[in-house]
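Trainee: Give me the fold of what follows.
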Amino acid sequence: MPSDLIPRDGAVERSPAVRTLLRLWPYLRPVRARWFAAAVVAIVASLTSLVIPVVLKWMVDGPIADGDTAGVWLGALWVLLLGLAEAVLFGLRRWLVARPLSGVEARMREALYQRLQRLPIAFHDRWASGQLLSRATTDLMMVRMFLAFPLTFLLVNGVTILAGVVVMLAMDLTLGLLVLIPVVPVILVCTVFEKRFSEASRAAQDQVGDVTTLVEESVLGIRVIKGFGRHRSQARAFRELTHRLRGTELRKARLLGAIMTVIVTLPELAIGACLVLGSVRVADGTLSAGTLVAFLSTALALHWPIVSIGFLLAMSQEAATATARYFEVMDTEPESGSPAAPAPAAGRPGAGAAVKEGGLRLEGVRFRYPDAPADAPPVLDGVDLHVRPGESLALVGVTGSGKTTLTALVPRLHEITEGRITLDGVDITAMPREELRSRVAVAFEDPILFSATVGENVLMGAAGRDGAEDAGALERALGVAQAGFVHALPQGVDTQVGEQGLSLSGGQRQRLALARAVVGRPDFLVLDDPLSALDVHTEAAVEAALREVLADTTALIVAHRPSTVLLADRVALLSGGRIAAVGSHHELLRTNAEYAWLMSGAALEPEEARR
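Mentor: Below you'll find the model as predicted:
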């Protein structure tokens, strides 16, 4: 998915870099003592380097001028000790920040992961997975690097430059003022650089997300790519994305090169002018040689802090962009435990109205996807449906009629637009999501398995449910789903199924997903065409075992085949966003032409069937 098509909350009006980076403070607060200690140590180390020119001044004007060999050795010893102290202090600074800042990165990554788990399905429908992965990896690495290096050294170098300028002005006012001439143009260049580099940095980091998305999709879809011989077109797409990224990175390099040229050249010219003027003054006796040596040594000691401004600003801009991208996700409202119920449909009871009958009930349910155009018709429009306690109801309809969407509303994977849904008389919006999802189990037509063992994948459906600790729950669920094939795997139920379960066939994955749905003995079962990938004989065996489960469970089953429909006690036909008919399979075959067409596959258009 191209980066310009990905929604980014707040991407139009971004906060300035400093304001954005200040949002990191809550994460830095727990380790602030060690970070401040590291900053103080770094400042002391940097100021130590400014003492060396003072020692050199004393050596040149004293022992060297007087021919005092012992004094020269003493001065050399002081220079050596000061250099060693600087090195030790900088090493101590790194030790102080390494562990705590790694912890900051880990906490931010954990918070991001937890937020992603709580964000609504609509968010994940809109965002490319590669964009989210790049925020959890590359962006957070940039944030950690900023906290460890640029954040500290922008402070350290600022203090060092200020102290160095004061020392040089104290040594000689004329030379001190001369060396300050480049300050104004350097500040102007840095201001322009900051804005342009921020734009390039945002583009580069978004493009990294695009590349990550393409790589992930290519790996997961490798069977399709190979099966259709599309490796060349995928390679071209990858090349185009990487060339775009390369172009943006080169733009960043050009900007950094330009500012580095200015930052290096102007101070060097000023130092050169000071050398010439200072030498003339030493020659005419108005300046001591030791003072000139100390002044130039101080100026050279400030060379690194000044030169580093360019890439410290670049790293800070990249970190600000990474922080903004991170908080684009963190600022998205998660699913709340019990949000206010949506407005009831006209003529329907309110959210607080009592419901006499139990089971699963949908009353005037209307649903429109959040990103749908305002003039687009709703997917579901006034759905009324009642699945009685212990009853199984099959939901049928043409492709695209909204069956899968309807099943996603029951566990609140999407929030209904109007109307309400109740379980045993309780509005689902009044339940904490944890309670709701502990009562409702789901199995999707396209089953997703995780990089875990067979047992772990199945028992994921038992979390938080009664009977979850039953030692026989796993075997019972595998039996219902006719998934005995797992015992023939190399390590049985302890076999790793691999990413997305691609080491298994489609039918095997679907049976494990069904086992996951029934393992916790849920009160309500929502199955989205759970047997579509099974052969006729396996389907018959699964149906026979599933009937026992359905006898004690209230179930809503999306069905496309008559064999699946026959599992249910009743059938509901979804047509035009509404429930068009409800009855037994045989009743609807006799009385509803559209249903008969769906079940028979006759050459009749759905529009004709509805008439």
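
Trainee: okay, CA-based contacts and neighbour counts for the rest of this
Mentor: OK.

Trainee: Can you check which helix is longest in the chain?
Mentor: Longest helix of the chain, by residue count under DSSP state H: helix 231-283.

Trainee: What helices and strands are in contact with it?
Mentor: helix 173-179, helix 183-220, helix 289-301, helix 303-330 (3 or more Cα pairs under 8 Å, 6 or more residues apart in numbering; DSSP states H and E).

Trainee: One more, please, to line up against the first structure:
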Amino acid sequence: MPTTRATTQDRSAVRILLRLWPYVRPVRTRLFTAAFVAIVASCTGLVIPLVLKWMVDGPVAGRDPAGVWLGALYLLLLGIAEALLFGLRRWLVARPLSHVEAEMRAALYRRLQRLPVAFHDRWASGQLLSRATTDLMLLRMFLAFPLTFLLVNGVTIAVGVVIMLLQDWVLGLVVLGPAVPVLWTCVVFERRYAEAARRAQDQVGDLTTVVEESVLGIRIIKGFGRHRSQARAFRELSGTLRGTELHKARLLSVIWGVIVTLPEVAIGAALVLGAVRVADGDLSAGTLVAFLSTALALRWPVDSIGFLLAMSQEAATATERYFEVMDEEPEDPAATADGRAAARTGGGAGLRFEDVRFRYPDAPPGSPPLLDGIDLHIRPGESMALVGATGSGKTTLTALVPRLHEVTSGRITLDGVDITAMSREELRGKVAVAFEEPTLFSAGVGENVLMGAPDGAGEAELDRALAIAQAEFAHALPQGTATRVGEQGLTLSGGQRQRLALARAVVGRPEFLVLDDPLSALDVHTEAAVEAALRQVLADTTALIVAHRPSTVLLADRVALLSGGRIAAVGTHQELLRGNPEYAHLMSGEEAGEREDHR
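Mentor: Okay, here's the model as predicted:
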């Protein structure tokens, strides 16, 4: 994946977290209400010390049992009210925050669907999965607890300090003494913890990638006996993550030690000084009890600062990682009408490549383009085979037609219309593709095939496509075409998966068909049957077929030889065999290989 691990020391956590506002705005009323309820609940707890002061200086000092019982009743009612208010806060935030998380996850999924193939080529799938799961869980937890209680505890501390100063300003200043070192520790902690949190969350993504690859590649791991090396790689990544988490724990323990110890020392000093003043008659016992009770009531708001800051930094990092994906430029959804009109002025019918150059976006600066000056015209209703040595760019060239990659320069037209002037939905409705490595989803066979058809296609279209691809085996599966094929379609053979992918390409009767070596996994007998049926389809469409076998080349009307990033020759199979040594060499190698395979 690309280097997306941005430095956090020069980033404002508040500014990053403010990017969540568009998702939070629809539920802001309930969140603000919940925060207000929590503030009221917290401040209710600060009334308890005042009741204690009244009890000590009044009924207790006056030996009034009725007054003591009345004070106890007040304390009980205040405790119940505080508990009910905090319960109400929890109820207020539960439903809206699950909605926020669901909306953010849906937005991320939609963006992933719209991002170009080049993005998915660069990013490890585990990094994307961790953003859609772990990071969003951290954000929900932040919105549910730290966001509210950073505000609530701040208000509680402020109100509590005012109450203590009003009780006795001398003791209040003693308790406030640690404020400066605590604040300085928080600033240093925030920067260092942000770096560690980012590193840990990226390492979770790396670990997720390893787990996913191990599950998907379990046949390779078992087949080559590589379980020990994979386990070793997992342990190394897991150990690295463990080290980062321990570093986070050490940072948290330091700030927690400072935040807990200094206020406790200050409270102890205030207790000693207050006791001396009570003994001297300068302070009432009730005032000292109320002061210390208020100070102790502020222990949780103060002690929780480190914990809340840690969760906030993790949430800021999760937000940053989430928006790294959301900020990626998606594929443009549609073209302008002016672009369409301009595109129709030239080109010609069929599929045409005009001076097309292509270089991958992340290619080193100054490197030669993979495709350079491609000029090729496939006439309407014609099928053309694309032949070239391994690594010559055949697959990349075919990926340019449905705009899985964008041309660096030049243009591609369909029936005289520049493909960049069409919306992708319109373009991909005209062009169907079948890749050399077929991808099937964890769905029924019929669902997989009908993905290539317009909405509303039914059994007739499905049966026709399965017949063309010689994939009637689907009807013999346990639940027929409703049988789920399993993740990646690995419950089927390679040839079966390739035939279903071919059926998916032809089911929608496309105007243009792009096939990337669609018969490579088929045995000779099945290949012959598929070719016979495929000829009928090719008679009614314009097709570009990447071919390696001479038998596949013979499906096409003409052949284009791709060499050195350019179209080196175009002609029929026989013409190129006679007149182009490079083509003859490629075909002779394939023919020899086929003879060996068939022995």
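
Trainee: on that earlier part again, which residue numbers in structure 2 does the longest helix of structure 1 align to?
Mentor: Aligned by TM-score structural alignment, helix 231-283 of structure 1 falls on residues 227-279 of structure 2.

Trainee: residue boundaries of the strands in structure 2?
Mentor: Secondary structure of structure 2 (DSSP state E): strands at 351-358, 371-378, 383-388, 409-414, 417-418, 431-434, 512-516, 542-546, 558-563, 566-571.

Trainee: Mind putting these into a markdown table with mean neighbour count and distance to A482 of structure 2?
Mentor: Converted to a markdown table, those look like this (neighbours: other Cα atoms under 10 Å; distance: least, Cα to Cα, whole Å):
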| stretch | mean neighbour count | distance to A482 of structure 2 |
| --- | --- | --- |
| strand 351-358 | 21 | 36 |
| strand 371-378 | 20 | 38 |
| strand 383-388 | 26 | 33 |
| strand 409-414 | 21 | 36 |
| strand 417-418 | 24 | 39 |
| strand 431-434 | 24 | 22 |
| strand 512-516 | 25 | 26 |
| strand 542-546 | 26 | 30 |
| strand 558-563 | 23 | 39 |
| strand 566-571 | 18 | 44 |
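
Trainee: will you turn the ones you listed into CSV that also has distance to L139 of structure 2?
Mentor: Formatted as CSV, the strands of structure 2 follow (distance: least, Cα to Cα, whole Å):
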stretch, distance to L139 of structure 2
strand 351-358, 40
strand 371-378, 44
strand 383-388, 50
strand 409-414, 42
strand 417-418, 43
strand 431-434, 39
strand 512-516, 43
strand 542-546, 47
strand 558-563, 50
strand 566-571, 50
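
Trainee: Redo the helices and strands packed on helix 231-283 of structure 1 as JSON lines? Include distance to R246 of structure 1 and mean neighbour count.
Mentor: What follows is those, written out as JSON lines (distance: least, Cα to Cα, whole Å; neighbours: other Cα atoms under 10 Å):
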{"stretch": "helix 173-179", "distance to R246 of structure 1": "38", "mean neighbour count": "17"}
{"stretch": "helix 183-220", "distance to R246 of structure 1": "9", "mean neighbour count": "18"}
{"stretch": "helix 289-301", "distance to R246 of structure 1": "35", "mean neighbour count": "22"}
{"stretch": "helix 303-330", "distance to R246 of structure 1": "16", "mean neighbour count": "22"}
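
Trainee: Just give the nearest non-adjacent residue to the residue nearest the centre of structure 2, would you?
Mentor: For structure 2, the residue nearest the mean C-alpha position is L128 (3.3 Å; Cα atoms, centre = their mean). Of all residues not flanking L128 of structure 2 in the chain, G205 sits nearest, at 7.4 Å (Cα to Cα, 6 or more residues apart in numbering).

Trainee: any idea what the one you found aligns with in structure 1?
Mentor: That one, G205 of structure 2, aligns with G209 by TM-score structural alignment.

Trainee: The match of helix 231-283 of structure 1 vs structure 1, mean deviation?
Mentor: Mean deviation of stretch 227-279 of structure 2 relative to structure 1 after superposition (mean Cα distance after the TM-score superposition for structure 1): 0.3 Å.

Trainee: which residues sit in contact with the counterpart of V182 of structure 2 in structure 1?
Mentor: Under the alignment (TM-score structural alignment), V182 of structure 2 pairs with V186 of structure 1. Applying Cα atoms under 8 Å, 6 or more residues apart in numbering to V186 of structure 1 gives the contacts V262, I263.

Trainee: Please report how far V186 of structure 1 lies from L312 of structure 1.
Mentor: 14 Å (Cα to Cα, to the nearest Å).

Trainee: R433 of structure 1 too?
Mentor: Relative to L312 of structure 1, and taking Cα to Cα, R433 of structure 1 is found at 46 Å.

Trainee: before we move on, what about P305 of structure 1?
Mentor: 10 Å.

Trainee: Likewise for G479 of structure 1?
Mentor: From G479 of structure 1 to L312 of structure 1 the distance is 62 Å (Cα to Cα).

Trainee: cool, G83 of structure 1 as well?
Mentor: Applying Cα to Cα, one obtains 24 Å for the distance of G83 of structure 1 from L312 of structure 1.

Trainee: Could you do T69 of structure 1 as well?
Mentor: Where L312 of structure 1 is concerned, T69 of structure 1 sits at a distance of 43 Å (Cα to Cα).

Trainee: go on, V276 of structure 1?
Mentor: Separation of V276 of structure 1 from L312 of structure 1 (Cα to Cα) stands at 31 Å.

Trainee: next one: A376 of structure 1
Mentor: 50 Å.

Trainee: do the same with V387 of structure 1
Mentor: From V387 of structure 1 to L312 of structure 1 the distance is 64 Å (Cα to Cα).

Trainee: ok, now S198 of structure 1?
Mentor: For S198 of structure 1, the distance to L312 of structure 1 - Cα to Cα - is 13 Å.

Trainee: try V97 of structure 1
Mentor: For V97 of structure 1, the distance to L312 of structure 1 - Cα to Cα - is 18 Å.
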